[in-house]
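**Q** Test case, fold it:
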Amino acid sequence: MGVVMRLSFLEPLYVESGPFASVYLDTSRDVEHPDRALARRWHRLRADLARQGADAALLGALEDAVGSDAGVPGSHGQAVFAAGGALVLDGELPRPPARDSAVYGPLPDAMPLVAQHLPEIPYLAVVVHYGGPPTATAHGWVTMEAEAGSWPASSVEPGPRLHHHVRVSDWHHSSVRLGHALDDRARRAHADLVVVAGDEWAGNVLVRRLPHALRDKVVRARGPTPTDTGRALLEPQLRTLLQGRLAGHDRDLVNVFIGRRALGGPATEGLADTVAALQRGQVEALLLNRPPPPSLRLWTGPRATEVALAEADLHAFGVRAPHEEPADEALVRALVGTRAELTVVPEAVLPLDGGVGALLRYSDSGRIWYDGPASLTRRG
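**A** The predicted structure follows:
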């Protein structure tokens, strides 16, 4: 099973009481005069936040953080959140946002950040280069580099890459030893797949000598394979290979949901029933076909579980002054506050009533439910 996508990295946002400034902007470095372009973008967003009521201290905290990812090359973006005159969270976006935005309101606008980091697919990237004569001879050499990471966040495991420089005459023998080293790295990363690129002959030798369980996860990648770009190894190829692919754990969630829905197990579907389950802290994993549209609103109270379709529902729970907020902001807060998961599942894979469903921690009847080997499990 792959690494579980938790939302614990958002917890600092919900320690603060707000109001929050949520900023999304394109901080790409692959444009002409990137610093000048970023300054123009931020100037517009800063003015927009000031019109919405953000004070000078809050704007100053944001300004100090905007562009702090200048050392990251290529196309990307930044998500920055501040409250109470201080920076609360600064996150890298693997892709630039569809449009720059700045929102000042009671809850942080975290869904675009979450959506860009779903699904997190753990992988092992391996690049094999052959250097020497046009045909493999004893006078050449083979270089192998490998790195574990997760996509689409382009985050990589801490520590150095695996790097080995081997004579061609030793490559067949060394590949067995290197295969075990790769297997160990892949197991520690819970890698769903192994992406192998570079020289075809040297790569084939290595793949044939991998342990069987790892060999079954191999995907071959084509195209240029530079290893000194300052970015994740094989990042351009990963987008092509992994776009639209579900992580292993997300596939398990889908299978469990389908099974429970068919057999009447602890699962729910549709916005009304899912919100009711969130009120009870009952949701283990929320499944969405797509993030909610901006027009969809929910009512919220001070606590994460105080979320409802109607203001009267919260009054019935004793909430004195509910607020109507965008549904995506309310849902993310409820998930973080109840330590639930979130995954975005394409409608072609699993169409959901109203685009939303949930796996539940328990059934209302108290029935114990067993899903078999694919049962939903929790990692730290």
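**Q** make it CA atoms for all contacts and neighbour counts henceforth
**A** Fine.
**Q** What's the first helix or strand after the longest helix seen in the chain?
**A** Longest helix of the chain, by residue count under DSSP state H: helix 168-189. Counting by DSSP states H and E, the element after helix 168-189 in chain order, helix or strand, is strand 193-198.
**Q** Please generate a structure for the following sequence too, so the two can be compared:
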Amino acid sequence: MHLHWLKPLLGRPGPFVTVHLDASPAQVAGESGPVDRWRSVRRELERDGVPAALLDEIADRVAQPDGRRDPHGRVLVADADGVVVDRVLLAAPAASRGVYGPVPALSPAVRATDESVCLLLVAVDRTGADLRWVAADDGEDHGPASETVDGGHDDVHKQREGGPGRRGQTRAEDSWQRNAEAVAAAVDQRVRDRHPDLVVLTGDVRAVALVHDALGQQVRDLVVEVPGGGRGDGIHEDVFASRVAEAVDEARARRRATHVERYREARGRDEGAVTGLDDVVEVLRRGQVDELLVASRVLDGALTERTLFVGPSPLHIAAARSDLADIGVQDDEVRELPTDVALLRAVVGQDAGVTFVDDDVEVVDGVGAVLRWADGSTPSESVPTQSADNRRLRSVG
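**A** Sure, this is the predicted structure:
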């Protein structure tokens, strides 16, 4: 799970206002909506001394509908210049809240992002398809949330067999095939442009099969066929939505399992992965990390209670101030940040990803990393090379 949406925050000075909002629309008359929930959060931020002009800008953002009717969340981050991040989240927070402090309070939003799955829903029939993006909350404007693909061949009705009717059947089947190819080409292009996590294919059974066969291999690897959807009337929306939710859950589990398996295989070879806070900080500073693994149990505990030292660059990260001095960072450029903030800052700075893992994944100090590359000086459990080796070797049986 990548965090490109956090990049606008890099290099900006504090203080920051971070708002985690339940942005779900009111379901019944008289129920509180996003604007009402924001008013409660605003009163708290006013007591903390946040400038009124900044709160007014956030209020204007909240008042603009985000177009979603299902339960969801929203995170907004602002500094003295205004709102820097405004992102819709798949899950609503347990409670809306605002934080005013020297660094953004992003852990809840990052955890919610790890749960999100960018989904392209493709409903097909024998004339074309409707394409709809669901939970595509990467914070970037890629184009329309939905579109229609017209295959362009409208001779799609078979005639009875025999004589001229056979030619009619052939023409109809040829139209189905060409329309399916047009839909597949459009889907291939959208996947290249927007990189969804999952493509759900549904609709007319014959058309689904033809489109699936015409897709490129990159898309086929993402496709799940889910029955019950389509372009016409008579769709049982609740049943279909439940089936899609199951497909999304499976995709989320596969994504997490892929990163965990890479981590375990690399550790088994003692090459390409590290664990323990000291070693993770070391490889982050060297720009080696491809995916950071964080135990969910430590995100709101141990990682927020400890601190790390950082410099002007996101890759300036260390457990000790002296480590930054050794690489040329001036003392007046050094800041002390909560560990979770410093780690996320370094991850974003090297375009790495983050995966939250359960207790069955062995990560010392609650953190581990899968590496892009390694060399002889990379921290290793079998070849002590760093000052923290004695602490690291405690986990080697």
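**Q** now the longest helix of structure 1 against strand 193-198, angle please.
**A** 150 degrees (axes from the mean of the first three to the mean of the last three CA atoms, to 10 degrees).
**Q** and residue 69 of structure 2, how many neighbours does it have?
**A** As a burial measure, residue 69 of structure 2 scores 12 neighbours (other CA atoms under 10 Å).
**Q** got the residue ranges for the helices in the stretch 51-200 of structure 1?
**A** 56-65, 111-116, 168-189, 200-208 (DSSP state H, counting those that start in this stretch).
**Q** Spatially nearest residue to the spatially most central residue of structure 1 (excluding sequence neighbours)?
**A** Compute the mean C-alpha point of structure 1, and by CA atoms, centre = their mean the closest residue is residue 117, 2.1 Å away. Leaving aside its sequence neighbours, residue 117 of structure 1 sits nearest to residue 153 (CA to CA, 6 or more residues apart in numbering; 5.7 Å).
**Q** Was I right to think the one you found contacts residue 96?
**A** No - at 12.0 Å, residue 153 of structure 1 and residue 96 do not qualify as touching, with contact defined as CA atoms under 8 Å.
**Q** what residues are up against the aligned partner of the residue nearest to residue 117 of structure 1 in structure 2?
**A** Alignment note (TM-score structural alignment): residue 153 of structure 1 maps to residue 137 of structure 2. For residue 137 of structure 2, the contact set (CA atoms under 8 Å, 6 or more residues apart in numbering) comprises 87-90, 116, 118.
**Q** Quick check: of those, which has the highest neighbour count?
**A** residue 89 (29 neighbours).
**Q** Which position in structure 1 pairs with that one?
**A** Residue 89 of structure 2 maps onto residue 93 in structure 1, by TM-score structural alignment.
**Q** Burial check on the nearest residue to that match once chain neighbours are set aside, number of neighbours?
**A** Distance criterion CA to CA, 6+ apart; nearest residue to residue 93 of structure 1, sequence neighbours excluded, is residue 77 at 4.6 Å. As a burial measure, residue 77 of structure 1 scores 23 neighbours (other CA under 10 Å).
**Q** Can you name the residues that contact residue 77 of structure 1?
**A** Here residue 77 of structure 1 is in contact with 24-28, 92-97 (criterion: CA under 8 Å, 6+ apart).
**Q** Return the closest of those residues with respect to residue 201 of structure 1.
**A** Ranked by distance to residue 201 of structure 1 (CA to CA), these are led by residue 94 at 32.5 Å.
**Q** for the stretch 1-150 of structure 2, what spans make up the strands?
**A** In the stretch 1-150 of structure 2, the strands defined using DSSP state E, counting those that start in this stretch lie at 16-22, 73-79, 82-89, 97-101, 119-124, 128-134, 146-150.
**Q** Take those and write them to JSON lines, including distance to residue 309 of structure 2.
**A** Output for the strands of the stretch 1-150 of structure 2, formatted as JSON lines (distance: least, CA to CA, whole Å):
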{"stretch": "strand 16-22", "distance to residue 309 of structure 2": "19"}
{"stretch": "strand 73-79", "distance to residue 309 of structure 2": "22"}
{"stretch": "strand 82-89", "distance to residue 309 of structure 2": "24"}
{"stretch": "strand 97-101", "distance to residue 309 of structure 2": "17"}
{"stretch": "strand 119-124", "distance to residue 309 of structure 2": "38"}
{"stretch": "strand 128-134", "distance to residue 309 of structure 2": "39"}
{"stretch": "strand 146-150", "distance to residue 309 of structure 2": "45"}
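**Q** quick one, which of those strands is nearest to residue 209 of structure 2?
**A** Evaluated with CA to CA, these place strand 119-124 nearest to residue 209 of structure 2, the distance being 10.0 Å.
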